[in-house]
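J.: Just to be clear, the model below is a prediction. Sequence and coordinates:
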Amino acid sequence: MSSYHTPVMLKECIEGLNIRPDGTYVDVTFGGGGHSRAIMKKLGKNGRLLAFDQDADSQKNLVDDDRFEFIDQNFRYLKNFCRLHNAIPVNGILADLGVSSYQFDQAERGFSIRFDAELDMRMNQTGSLTAKEVVNTYTEADLHRIFGIYGEIQNAKSLAKTIVTARLNAPINTVADLKNAIAGLIPRGKENKYLAQVFQALRIEVNQELEVLKDFLIQSAEVLVSGGRLVVMSYHSLEDRLVKNFIAKGKFSGEVEKDFYGNDQKPFDAVSRGAITASDEEIENNNRARSAKLRIAVKK
């Protein structure tokens, strides 16, 4: 497991779940199983843990325990599969969003700017849409949109135009092809940051990450018991904003709605004031913790 992914803010996540030994919990991003194993240690003989992961590689890390059930699915189907496993309501849900260290380190998956590989970026390896298809078939307007919104890239319009022009000469199939095609646009001294933003935008599009997160958050409110905990860790501002707004307002934009008596119509109350961040010591030992923001909420 340790080679797969070192769990970020493990202690804070487990404390945030406020685990009852006889409760039912869901880890919607199983990955290397680090968070799941820590949850299992807190469960008694009548406790249950359901774990979701759509990445086939994560199944190498399964927990051999009768209280553990693995669901080979995207967590946007949380409610359906909790119902199928007769697990509604649940006492706590944990989501550690983003790409695992293991996925970044698998060169052939195409997630990392460090390796040359096919532009893939699918978290579910049976999915049909790849980054290569996005780069080679999307219109200039669509590329402008995803680089601007998902990558928060300032010269997104020029970037889209450059890619569309470059692919007229030859398809952009690999990480190296893409780097070469856009080399003239990358700000000097900020190469890694810029390329990381480009790759983030493509990855979000390929995996529909923001739409998946919205679906999951809405369903989490529907499957949690009153008093149950939602613990979500995100790694970029787009995800964190959605989580923050949903906890604060019960929606992703606009103001919180009120009922006839003026009471807030929202399913959660925040447990932590603002986002929890990793300690300097953890960041020193695990660079991935640097950008992590943890939010904890309780179902009303």
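T.: Noted; the coordinates are in hand. Given the structure is predicted, the values throughout are model-derived calculations rather than measurements.
J.: drop to CA atoms for contacts and neighbour counts, all remaining ones
T.: Noted.
J.: can you give me the strands in the stretch 101-250 of the chain?
T.: With DSSP state E, counting those that start in this stretch, the ranges of strands along the stretch 101-250 of the chain come out as 224-234.
J.: okay, now residue 243: neighbour count?
T.: 26 (other CA atoms under 10 Å).
J.: let me redo that: residue 211
T.: With other CA under 10 Å as criterion, residue 211 counts 12.
J.: Report the buried residues of the helix or strand residue 80 falls within.
T.: Assigned by DSSP states H and E, residue 80 falls within helix 78-84. Neighbour-count burial for helix 78-84 flags 78-79, 81-82 (criterion: 16 or more other CA atoms under 10 Å).
J.: would a markdown table of these with distance to residue 233 be doable?
T.: Below are the buried residues of helix 78-84 laid out as a markdown table (distance: CA to CA, whole Å):
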| residue | distance to residue 233 |
| --- | --- |
| 78 | 17 |
| 79 | 20 |
| 81 | 22 |
| 82 | 21 |
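J.: Pretty sure residue 173 sits against residue 118.
T.: Yes: using CA atoms under 8 Å, residue 173 is in contact with residue 118, at 5.8 Å.
J.: Now do the shared contacts for these two.
T.: residue 132 (CA atoms under 8 Å, 6 or more residues apart in numbering).
J.: Could you give the separation of the helix holding residue 80 from the chain centroid?
T.: 19 Å (CA atoms, centre = their mean, to the nearest Å).
J.: residues touching the residue lying closest to residue 167 once chain neighbours are set aside, list them.
T.: Spatially, and ignoring its direct neighbours in sequence, residue 167 is nearest to residue 136 (6.5 Å; CA to CA, 6 or more residues apart in numbering). Neighbouring residues of residue 136 by CA under 8 Å, 6+ apart: 164, 167, 171-172.
J.: Please compare the first structure with the one that follows:
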Amino acid sequence: MNWEGVYHTEALKAPEAGAKVDALVSELGDDAVSASADAETDGAVSGNGFNHVTVLLHETVDMLAAGPGKLIVDCTLGGGGHTEFLLEQGATVWGIDRDPDARRAAALKLARFGSRFKVLAGNFQDVESILAQQGVSQVDGLLADLGVSSHQLDTASRGFSFREDGPLDMRMDTRAAFSARNLVNEAPEEEIADILWQFGEERASRAIARAIVKARSLAPITTTAQLARVVESVLPRKGRQHPGTRTFQALRIAVNGELDALDALLNSSVRLLGKGGRMAVITFHSLEDRRVKQFFDLRSRPEIDRPEWPAPRPNPDYCFRLLSRKPVTAGEEELSTNPRSRSAKLRGVEKII
């Protein structure tokens, strides 16, 4: 298999074993795995149905300025928490999700809103084609609440979590052919190390990759518990955060192509939003937040300047107004009731051209 085609490497290679990489990790931001750690420890899920604690609910809905006559696309339908509140404000909401569990649960939960709510199957990276199939090329709002849901983490059979043993899977779309089991058991050692470094910012990426290859040479790694034990053999447990947090995050991002999907969604927003339309994005780690921040910042500057230019020039990508200079984060009340919100950052823009 061509592993370069499975995930986006960005030419960021895992550091050599023993390399001093603390400075780079500090530059990248150490919050890259905090959301996963929070969810593993604190995710609030009940035993029945697709339950997920919605973060920054009021802040997100306010940012989208939802109301009657507005068409909002929730690109990460999940448990339907944001969508439900948007519908209660009178908006029409179409929810996209690649997880069939989420779609089924949302369809039941939100059926009372009738024709103002529609469930669409797919990956949000294809949002333009998904909407085109519905005869729509422009919307009033786009919402994306990124990352893994509490339901996915809590359901052992989905294979996302080291908290409970389950098949090593991690596919958000259970119909997809490529799973974490394929990656862990088939990818070359160097590729695994690069994934762990790039998508998990794991400083022990090479040592963990080496341990994975050694373990799979004895027997296939088929469960989350097996993988967690391999990681713990390299990084003994200490403190609150499980040593496998970064590894599990990295594999999940690679398996689901999450960062490439985010890039595609951001680019689509420029074409899909009409003048006055708004986009709100909630991120949970620095890899996502950095992408969103840079995309929004670049397109919210009327002019751009470079040292070699005699004067600033008009920005050909200018089309947005930032809705907040800094990311919106959870207040004390939400933090006390939903620890998962600790890592959430909300950014938004309004289309002005």
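T.: Okay, I see it. Predicted model only: the values in this text are computed from it and were never measured.
J.: one step back: which of the buried residues of helix 78-84 of the first structure sits closest to residue 97 of the first structure?
T.: residue 78 (14.6 Å; CA to CA).
J.: distance of the closest one from residue 174 of the first structure?
T.: Going from residue 78 of the first structure to residue 174 of the first structure by CA to CA, to the nearest Å gives 34 Å.
J.: circling back: which of the contacts of residue 136 of the first structure are buried, as a ChimeraX select command?
T.: Buried residues within the contacts of residue 136 of the first structure, by 16+ other CA under 10 Å, are selected in ChimeraX with:
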select :164,167,171,172
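J.: which among the contacts of residue 136 of the first structure gets closest to residue 54 of the first structure?
T.: residue 172 (26.9 Å).
J.: give me every residue that touches the closest one.
T.: With CA under 8 Å, 6+ apart, residue 172 of the first structure has these contacts: 132, 135-136, 166, 178, 181.
J.: once you map the residues you listed onto the second structure, which are still in contact?
T.: Here is what carries over to the second structure from those, by both residues aligned by TM-score structural alignment, their matches' CA atoms under 8 Å: 132, 135-136, 166, 178.
J.: and which of those residues is nearest to residue 255 of the first structure?
T.: Using CA to CA, residue 135 is the member of these that lies nearest residue 255 of the first structure, at 36.4 Å.
J.: Export the contacts of residue 172 of the first structure as TSV, with columns for distance to residue 206 of the first structure.
T.: Converted to TSV, those look like this (distance: CA to CA, whole Å):
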residue	distance to residue 206 of the first structure
132	10
135	11
136	13
166	21
178	16
181	20
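J.: The residues you listed in helices, which ones?
T.: 132, 135-136, 166, 178, 181 (DSSP state H).
J.: In PyMOL, select just the buried ones from these.
T.: Buried subset of these, written as a PyMOL selection, criterion 16+ other CA under 10 Å:
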select buried, resi 132+135+136+166+178+181
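J.: for the ones in helices among the contacts of residue 172 of the first structure, which one is nearest residue 145 of the first structure?
T.: Once CA to CA is applied, the member of those that ends up nearest residue 145 of the first structure is residue 135, at 12.7 Å.
J.: Aligned to residue 155 of the second structure, what sits in the first structure?
T.: Correspondence of residue 155 of the second structure to the first structure, assessed by TM-score structural alignment: residue 106.
J.: separation between its match and residue 118 of the first structure?
T.: For residue 106 of the first structure, the distance to residue 118 of the first structure - CA to CA - is 12 Å.
J.: what's the answer for residue 290 of the first structure, then?
T.: Taken as CA to CA, the span from residue 290 of the first structure to residue 118 of the first structure is 28 Å.
J.: who has more neighbours, the two?
T.: residue 118 (20 against 16).
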